[in-house]
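>>> mind folding the following:
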Amino acid sequence: MQKKKSKPLARLEQSITLSNLWLSILSLAKQKPIYAYALPSKIKESFGFSPSRLLTYLVLYRLEGEGLLTSKQEGQRKYYSLTSSGKASLESAKKLLYKRAKEL
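The predicted structure is shown next:
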């Protein structure tokens, strides 16, 4: 029988996953170009949580608008790739998370 998570731990998990969905999207885009429809299942497969399709699209479009992703239409699919600014933001975020975790 699996032990139920405490409320603070559940909030932390949500903060790390859903509230920072942009990190998961940038991480996947760093590996190879991605398209919007496949993102929720790729996130579930790679990171173990299931964001809604709507939230995923909203974050994806915001990242493109902020210059962290660029898009290219190929047939009916629009593929998103990490920009140099996106790569720098992802690396900075990883360093910040690592630093905070070490401080605990």
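>>> contacts, neighbours, all on C-alpha from now
Fine.
>>> buried residues of stretch 77-90, list them for me.
79, 80, 81, 82, 83, 86, 87, 90 (16 or more other C-alpha atoms under 10 Å).
>>> another for comparison:
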Amino acid sequence: MPRVSDPEPSAQPKAVTRLVNKLTKEMLWIYILRLLQERPHYGYEIKELVTERFRFSPATVSGYAIIYRLVKDGLIQEMEESGSPRKYYGITDKGRKAMVTAKGFLDETIETVFDKTST
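Sure thing, here's the model as predicted:
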């Protein structure tokens, strides 16, 4: 099934383009936490996985800024990987709870906003 983010930006209404940007690049923290639910990752690996798995490419600087903020907020933590010079990050219990809350909010929003929309 094609994704809304696949067509040329000019082929879709600007409102849809803005929605895609809001739910991808501006909500990068959700995608980072999703990846860290599987296992710890290092910064550049997170950026590459976001591009591969979620099909959008965040700026490298944005990714590191979000990682820093997630650490500061206690949603992820730096982890030691034996023998590796890289900084690995893992999700915390607080991060897992944030994902549950975010999913509930998004589910409720979709149900409320799109209850009269047919596909």
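>>> any idea which of the buried residues of stretch 77-90 of structure 1 is closest to residue 3 of structure 1?
residue 90 (33.1 Å; C-alpha to C-alpha).
>>> list the contacts of the alignment partner in structure 2 of the closest one.
Alignment note (TM-score structural alignment): residue 90 of structure 1 maps to residue 99 of structure 2. Counting by C-alpha atoms under 8 Å, 6 or more residues apart in numbering, residue 99 of structure 2 makes contact with 30, 33, 34.
>>> 10 Å instead, please
By C-alpha atoms under 10 Å, 6 or more residues apart in numbering, residue 99 of structure 2 lies in contact with 29, 30, 31, 33, 34, 37, 75, 93, 105.
>>> could you identify the most distant pair in the buried residues of stretch 77-90 of structure 1?
Using C-alpha to C-alpha, the pair of those lying farthest apart is 79 and 90, separated by 18.7 Å.
>>> tell me which element the residue positioned nearest the centre of structure 1 falls in.
The residue lying closest to the centre of structure 1 (C-alpha atoms, centre = their mean) is residue 24, at 2.1 Å. Using DSSP states H and E, residue 24 of structure 1 sits in helix 21-31.
>>> tell me how far residue 7 of structure 2 lies from residue 34 of structure 2.
Using C-alpha to C-alpha, to the nearest Å, one gets 25 Å for the distance from residue 7 of structure 2 to residue 34 of structure 2.
>>> which of those two has more residues huddled nearby?
Higher neighbour count among residue 7 of structure 2 and residue 34: residue 34, with 16 against 10, using other C-alpha atoms under 10 Å.
>>> scan structure 2 for its longest helix.
The longest helix of structure 2 (DSSP state H) is helix 93-113.
>>> aligned to residue 99 of structure 1, what sits in structure 2?
Counting by TM-score structural alignment, residue 99 of structure 1 corresponds to residue 108 in structure 2.
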